[in-house]
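Peer 1: sequence and predicted structure below; questions after.
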Amino acid sequence: MSLKPIEARNLSSWNGIRHGFFTREGGVSTGLYASLNCGWGSSDDQNLVAENRNRIGRFLGGDEKLGGGVVTLYQEHGTMALHVTKAPNRAALPHADAVVSNTPGLVIGVLTADCAPVLMADAEAGVIAAAHAGWRGAINDVVGSAVAEMERLGAKRERITAAVGPCISQSAYEVGPEFEATFLERDPAFSTYFTRANPNARPHFDLPAFVTMRLQAAGVGSIEDLALCTCKNESLFFSYRRKTLLGEVDYGRQISAIVVA
């Protein structure tokens, strides 16, 4: 099975930028990790993970002289945005949840399994970013940090095109009252991102809408939400929430990647 990444229309319209929100299809991993598992942190065979990542790098036309594969960092649900110019040492990955680059041929990306991947580009400036936005990163504005770092490299906010990739949908994202309270303590207006089936039901959080709001607040010129749920689409996506519900021992991670061609 060949790679069949999902593309955002707004990012696809730019010459000189290649990207893809990759599904779990087209790789070499097996079992729980079938088949395009790209997560170094999983218990999958690391050689298979490396081949999966190299396939994505080749698909997007990455420069082999820059290390091949896809540059991802040690994600920890924070807000650090890091400018990269080459593939880091895998044994000592920098800790950051957004990768920013203006190096042609260097494929950068983020790993997710329910969190929201955000790909961004200012094609005119040749500056790109990939951000990992779980609820912690979203509430603390990791996408705003990524936009600021892009701007430091010459991008302009109003020229940035951003796409929110596959992540857990509101209907699948049941949370506890303490989760909701964390958001409302930050800003009571955040109540609009929670809904209940009835007054006594547990709240459900709208992660993609919240991330979209953060992009709007950052002044990004174009935003697209792919509106695809990782938890509900088992054939296409890995999902930590689904793994937990099914009692599985581990889970794979999909990758979303972008490159200045």
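Peer 2: Thanks, I have the structure now.
Peer 1: contacts and neighbour counts: CA atoms only from here.
Peer 2: Fine.
Peer 1: just the helices from the stretch 151-261 of the chain, written as ranges.
Peer 2: With helices called from DSSP state H, counting those that start in this stretch, the stretch 151-261 of the chain shows them at 177-186, 207-217, 240-246.
Peer 1: out of those helices, deepest packed?
Peer 2: helix 207-217 (a mean of 20; mean count of other C-alpha atoms under 10 Å).
Peer 1: now do it: which elements does it pack against?
Peer 2: strand 116-122, helix 135-139, helix 142-152, strand 161-164, strand 222-225 (3 or more C-alpha pairs under 8 Å, 6 or more residues apart in numbering; DSSP states H and E).
Peer 1: take the one below as the second:
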Amino acid sequence: MTLEILTSDHLGPVRHGFFTRRGGASSGIFEGLNCGTGSSDQTEAVALNRARVAEAMGGPLHGVHQVHSAEVVAATEPDAHPRADAIVTDRPGVVLSVLTADCQPVLLYDDRAGVIGAAHAGWKGALAGVLEATVEAMCERGATPANIRATIGPTISQRAYEVGPEFLDAFLAEDERAPRFFANGAGDRYHFDLPGYGLYRLRHAGVDAEWTRHCTYSDAARFFSYRRATHAGEADYGRLIAAITL
């Protein structure tokens, strides 16, 4: 089955893709293109899926061991997976990648400086500043915020992201502007706008940003979702991959 690769006109001519779950070798609850080496899926299937993505992107994948942090690293070797949640490079031919399953996959590009970045931004990482840290790391390699364009790929939408009051409290303790991204739900529950918050953080950093408006939770045929798998009582879940290269 052919891979389904979502692209963004906002990123211009740079080679990139937000891969859906379609076209992979995994089966069962991981059916499709599960690229999560940390999942309990068959190792051979994940390796084949990742190889298909690498072939589509034109080179081996450079990634990180994601820990919901604000840490950013520069790409080194394809098999190196430092503990971080974003990766940058100004080297042509290097394929940057991040994994998600409701969190935000963010691809960034400065066409004038020839610098790219890829970030995994869940609520913890976004609140800690991973997006701003990615922009800063790109600027250390010649980029400027005004020239950076960023696209947030498939992520959980506000209508599907129900949280409790302690979640709101965590945001209020760090960012007094956060309440605008919470809508009232049933009882003491709220609905958090993760992509809206990501756009706000990127734009506040001076970056021209957009969201593809795909909800991972709401489209099981195309996307893996940690929250949907949890609600279904499944033991594990697949991971989507996003990638970018100069």
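Peer 2: Great, that's in hand. On a predicted model such as this, the values are computed, not experimentally measured, just so you know.
Peer 1: out of the helices of the stretch 151-261 of the first structure, which is closest to residue 23 of the first structure?
Peer 2: The closest of the helices of the stretch 151-261 of the first structure to residue 23 of the first structure is helix 240-246. By C-alpha to C-alpha, the value is 14.6 Å.
Peer 1: so what's the residue count around the nearest residue in space to residue 120 of the first structure that is not next to it in sequence?
Peer 2: Leaving aside its chain neighbours, residue 120 of the first structure sits nearest to residue 162 (4.3 Å; criterion: C-alpha to C-alpha, 6 or more residues apart in numbering). Using other C-alpha atoms under 10 Å, residue 162 of the first structure is surrounded by 28 other residues.
Peer 1: so who does residue 162 of the first structure touch?
Peer 2: 10, 11, 118, 119, 120, 121, 215, 220, 222, 223, 224 (C-alpha atoms under 8 Å, 6 or more residues apart in numbering).
Peer 1: try it again at 7 Å.
Peer 2: When contacts are counted by C-alpha atoms under 7 Å, 6 or more residues apart in numbering, residue 162 of the first structure touches 118, 119, 120, 121, 222, 223, 224.
Peer 1: corresponding residue for it in the second structure?
Peer 2: Under the alignment (TM-score structural alignment), residue 162 of the first structure maps onto residue 150 of the second structure.
Peer 1: where's the aligned residue in the first structure for residue 212 of the second structure relative to residue 148 of the first structure, distance?
Peer 2: Under the alignment by TM-score structural alignment, residue 212 of the second structure pairs with residue 226 in the first structure. Relative to residue 148 of the first structure, residue 226 of the first structure is positioned 23 Å away (C-alpha to C-alpha, to the nearest Å).
Peer 1: what's the spacing between stretch 76-96 of the first structure and its chain's center?
Peer 2: 14 Å (C-alpha atoms, centre = their mean, to the nearest Å).
Peer 1: now do it: everything it contacts.
Peer 2: Applying C-alpha under 7 Å, 6+ apart, the contact partners of stretch 76-96 of the first structure are 66-67, 71, 73-75, 97-101, 103, 106, 134, 136-137, 140-142, 145-146, 149.
Peer 1: who's in contact with the counterpart of residue 105 of the second structure in the first structure?
Peer 2: By TM-score structural alignment, residue 105 of the second structure lines up with residue 117 in the first structure. Residues near residue 117 of the first structure by C-alpha under 7 Å, 6+ apart: 110, 131, 132, 133, 164, 165, 256.
Peer 1: by neighbour count, which of the residues you listed wins?
Peer 2: That'd be residue 131 among these, by other C-alpha under 10 Å, with 34 neighbours.
Peer 1: residue 215 of the second structure and residue 160 touch, don't they?
Peer 2: No - Residue 215 of the second structure is beyond contact range of residue 160, at 8.4 Å (criterion: C-alpha atoms under 7 Å).
Peer 1: make a ChimeraX selection of whichever of the contacts of stretch 76-96 of the first structure turn out to be buried.
Peer 2: The ChimeraX selection below is limited to those of those classed as buried (16 or more other C-alpha atoms under 10 Å):
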select :66,67,71,73,74,75,97,98,99,100,101,103,106,134,137,140,141,142,145,146,149
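Peer 1: just to revisit the earlier point, for residue 61 of the first structure, see how far away the match of residue 212 of the second structure is.
Peer 2: 23 Å.
Peer 1: do the same with residue 114 of the first structure
Peer 2: According to C-alpha to C-alpha, residue 114 of the first structure stands 27 Å off from residue 61 of the first structure.
Peer 1: please apply the same query to residue 189 of the first structure.
Peer 2: 43 Å.
Peer 1: the two - which one has more neighbours?
Peer 2: residue 61 (18 against 10).
Peer 1: alignment lookup: that one to the second structure.
Peer 2: Per TM-score structural alignment, residue 61 of the first structure is aligned with residue 58.
Peer 1: pretty sure residue 18 of the second structure sits in a strand.
Peer 2: Yes - inclusion of residue 18 of the second structure in a strand is indicated when DSSP: H, G, I helix; E, B strand; the rest coil is applied.
Peer 1: for it, which non-adjacent residue is closest in space?
Peer 2: residue 242 (4.4 Å).
Peer 1: and that neighbour, how far is that from residue 1 of the second structure?
Peer 2: In terms of C-alpha to C-alpha, residue 242 of the second structure sits 19 Å off from residue 1 of the second structure.
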